[in-house]
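> whatever this is, show me its structure:
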Amino acid sequence: MSTSPVALVTGASSGIGEACAIALATAGWTVVGAARRLDRLEPLRAKGVVPHGVDVTDDASMVTLVDDVIADHGRIDVLVNNAGYSVFGAVEDVPVDVARRQLEVNVLGVSRMSQLVLPYMRAAGAGRIINIASVAGQVSEPLGGWYHASKYAVEALSDAMRMELAPHGVQVSIIEPGAIRTEFGDIAADSLAEHSGSGAYAAQARRMARAHERMFGVDAADVSVVVKAILHAATATRPRARYQVPASARAMVAATKVTPTVVMDAAMGRMFGTSRT
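Okay, the predicted model is just below:
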């Protein structure tokens, strides 16, 4: 049984999840890093992270993960729901089965992992759930409808959970990263090409791929700004309900609250080539 606090991080094989798991382990936490591909998790063992396989679309896999963490370490103090991915392409173009899997991973995976750890947190009268959402859950782009739908849903679930769990001593925070230097841009470009690379939305897809290359490349912030927010949410006496990082993400979300829709549409049109000609 662990004497140090225990964190369970899903999607720990790359990007934000990997960096978060390493940072928590470095800070003295017992960290279980979970993902589908154990081979990509194995190098984290040398950095103090315990690897464990999980598929957040497979209920038995999630049950086994939580059962094993409890059996090995006795408790789960923090759950970081980071597992997720992006599907890009026009709503018309993305097949329904692809859209369904996007929602299953990004939304139902978050909710089911939370359901599994919450009985232990409620029994302890304490715990933290940190859901990795996105500014994509606050502001929508064209050709990203299904991804945005999943992140808007994570926002709504997190808000409900935060209020439900407050009487039980469990705190819920949402991390809303903006453009962070990870594999996201490349994955989005591949998805755009696959689903809308030809046909009625091809020109928009090419324009968006170029924009994402810049946004998630030279213009992107380092993943460390997200890790800092997660560590604060995990350790602060009064964690925030939302962390929008970097500062440009906060500015963008704030601007959308006061900007008329027609003006926002025009700005998106100039950026992504969706203005009517």
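> going forward, measure contacts and count neighbours with C-alpha atoms only.
Noted.
> surely residue 94 meets residue 195?
Yes: Residue 94 is in contact with residue 195 according to Cα atoms under 8 Å; the separation is 5.8 Å.
> what touches both of those two?
Applying Cα atoms under 8 Å, 6 or more residues apart in numbering, one finds that residue 94 and residue 195 are jointly contacted by residue 88.
> let me see the contact set for residue 231.
20, 24.
> secondary structure element holding it?
Assigned by DSSP states H and E, residue 231 belongs to helix 224-235.
> helix or strand: which one has residue 31?
Per DSSP H and E, residue 31 falls inside strand 30-35.
> and the next element down the chain from that strand?
Strand 30-35 is succeeded, C-terminally, by helix 38-41 (DSSP H and E).
> please give the structure of this sequence too, so both can be compared:
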Amino acid sequence: MSKTVLVTGASSGIGKATALYLAQNGYNVYGAARRMEMLQALQQYGVKPLALDVTKDESILACVAAIGKIDILVNSAGLGSYGALEDVPMSEAKNQLEINLFGVARLIQLALPQMREQHYGKIVNISSIGGKVGLPMGTWYHAGKFALEGLSDSLRNEVRQFGIDVIVIEPGGTKSEMIAIGARDMMRVSGHTVYKGLAASLDKMYSDMEKNAVEPIVIARLIKKGIEAKHPKTRYIGGAMAKPMLLLRKLLSDKMFDKMLMSQMK
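Okay, the predicted model is just below:
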């Protein structure tokens, strides 16, 4: 019997690529997102569309109830909205954490009882190299991704006893609408404040990053590799600049890394 997978954020980017790729490889896939109109096109490839707003508990409950049994949960829904900490309204900061952290945690809570009962489950959390490296103007995005890394590490050792694996995916530059949306938000929030010079430099960097980004299918293949491994790695890294960036973060001191990072924004 094929495994049942819930992929959130399936309307675009990594979530869409993952839902399609797993469906094409024999999985029973539910693709969930807010934008139902963008999910309808996936039905012809065998993906079952479900409405899901991860900021609303009633939506999360309804989504999980509609599926019944989830063998594999891929938490791909995410938001990358940028701006200087001083400039970002707290309402926007809280919304970003609701999507990137608390929505993920709530879905895991609801999926775990059934996974424990069947003594099998795979929880895949889509983090980012931004869960290990913090860029200026991304304070709330990085706060959420750093927190997701810690949540995953703690959870892994809680649920291992029940035959459940927790896998973190750390993409580097990957083609998606998130880069453009994040850059646009950054210029809206901080493009006319005392941080406008830094915002302009980052805007150019994001534009260059988008040109070199890999296709989302690269990350979808990593996810499939992780969920099919008998003993999966705790983290899988892929995408533009991901491995060299994380290696430098490990080797350099904080100040040396800061200097290297900021030199790319001139």
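> what's the TM-score for these two chains?
Laid over one another, the chains give 0.98 as their TM-score (TM-score structural alignment, normalised by the length of the second structure), with 266 aligned residues with a Cα RMSD of 1.0 Å.
> circling back to that earlier point, which residues does the strand holding residue 31 of the first structure contact?
2, 4-13, 18, 21, 24-25, 41, 48-55, 69, 83.
> what's the matching range in the second structure for that strand?
Using TM-score structural alignment, strand 30-35 of the first structure corresponds to residues 28-33 of the second structure.
> the matching stretch vs the first structure, mean deviation?
Superposed on the first structure, stretch 28-33 of the second structure shows a mean distance of 0.3 Å to its aligned residues (mean Cα distance after the TM-score superposition for the first structure).
> now the helix holding residue 231 of the first structure: which residue numbers in the second structure?
Helix 224-235 of the first structure corresponds to residues 217-228 of the second structure when matched by TM-score structural alignment.
> buried residues, stretch 39-47 of the second structure. List them.
39, 42, 46-47 (16 or more other Cα atoms under 10 Å).
> from residue 190 of the second structure, how far off is residue 61 of the second structure?
To residue 190 of the second structure, residue 61 of the second structure is 36 Å away according to Cα to Cα, to the nearest Å.
> tell me which element the most far-flung residue of the second structure relative to its centre falls in.
Distance from the C-alpha centroid of the second structure, by Cα atoms, centre = their mean, peaks at residue 194 (30.3 Å). Using DSSP H and E, residue 194 of the second structure falls within no helix or strand.
> how about it, what's its match in the first structure?
So, by TM-score structural alignment, residue 194 of the second structure is matched to residue 200.
> go on, residue 7 of the second structure?
Under TM-score structural alignment, residue 7 of the second structure pairs with residue 9 in the first structure.
> and what of residue 90 of the second structure?
Using TM-score structural alignment, the partner of residue 90 of the second structure in the first structure is residue 96.
> for its match, grab the count of nearby residues.
Residue 96 of the first structure: 12 surrounding residues under other Cα atoms under 10 Å.
> again with the one 5 residues further on
By the measure other Cα under 10 Å, the count of residues near residue 101 of the first structure is 14.
> the stretch 101-250 of the second structure: strands as residue ranges?
121-126, 164-171, 235-238 (DSSP state E, counting those that start in this stretch).
> looking at the contacts of strand 30-35 of the first structure, which are in helices?
18, 21, 24-25, 41, 69 (DSSP state H).
> between those residues, which is nearest residue 257 of the first structure?
Closest approach between those and residue 257 of the first structure, by Cα to Cα: residue 18, at 32.5 Å.
> contacting residues for residue 250 of the second structure?
Contacts of residue 250 of the second structure (Cα under 8 Å, 6+ apart): none.
> which position in the first structure aligns with it?
Counting by TM-score structural alignment, residue 250 of the second structure corresponds to residue 257 in the first structure.
> quick one: its match from residue 169 of the first structure, how far?
31 Å.
> neighbours of residue 58 of the second structure, just the number please.
By other Cα under 10 Å, 11 other residues sit near residue 58 of the second structure.
> report the secondary structure element holding it.
Counting by DSSP H and E, residue 58 of the second structure is found in helix 57-67.
> elements contacting that helix?
strand 48-51, helix 103-118 (3 or more Cα pairs under 8 Å, 6 or more residues apart in numbering; DSSP states H and E).
> give the aligned range of it in the first structure.
Under TM-score structural alignment, the match for helix 57-67 of the second structure in the first structure covers residues 59-69.
> what lies in contact with that stretch?
32, 52-56, 75-76, 112-113, 116-117.
> again, but for stretch 191-202 of the first structure
Outside stretch 191-202 of the first structure, the residues that touch it by Cα under 8 Å, 6+ apart are 86-90, 93-94, 143, 205-206, 209.
> dump those to CSV, plus distance to residue 102 of the first structure.
Putting the contacts of stretch 191-202 of the first structure into CSV (distance: Cα to Cα, whole Å) gives the following:
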residue, distance to residue 102 of the first structure
86, 7
87, 7
88, 10
89, 12
90, 14
93, 14
94, 11
143, 14
205, 19
206, 22
209, 20
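> residue 209 of the first structure -> the second structure?
Checking TM-score structural alignment: residue 209 of the first structure goes with residue 203.
> state the distance from its match to residue 84 of the second structure.
Distance from residue 203 of the second structure to residue 84 of the second structure, by Cα to Cα: 13 Å.
> and the helix holding residue 231 of the first structure, how far out from the chain middle?
13 Å (Cα atoms, centre = their mean, to the nearest Å).
> average offset of that helix relative to the second structure?
Mean deviation of helix 224-235 of the first structure relative to the second structure after superposition (mean Cα distance after the TM-score superposition for the first structure): 1.0 Å.
> number of nearby residues for residue 185 of the second structure?
There are 17 residues near residue 185 of the second structure, going by other Cα under 10 Å.
> equivalent analysis for residue 182 of the second structure, please.
With other Cα under 10 Å as criterion, residue 182 of the second structure counts 21.
> same question, residue 244 of the second structure
Neighbour tally, residue 244 of the second structure, other Cα under 10 Å: 11.
> how close does it sit to residue 265 of the second structure?
18 Å.
> and of the buried residues of stretch 39-47 of the second structure, the nearest to residue 144 of the second structure?
Looking across the buried residues of stretch 39-47 of the second structure and measuring by Cα to Cα, the closest to residue 144 of the second structure is residue 39, at 25.8 Å.
> nearest to residue 150 of the second structure, of the strands of the stretch 101-250 of the second structure?
Using Cα to Cα, those put strand 164-171 closest to residue 150 of the second structure, at 10.4 Å.
> understood, closing this out.
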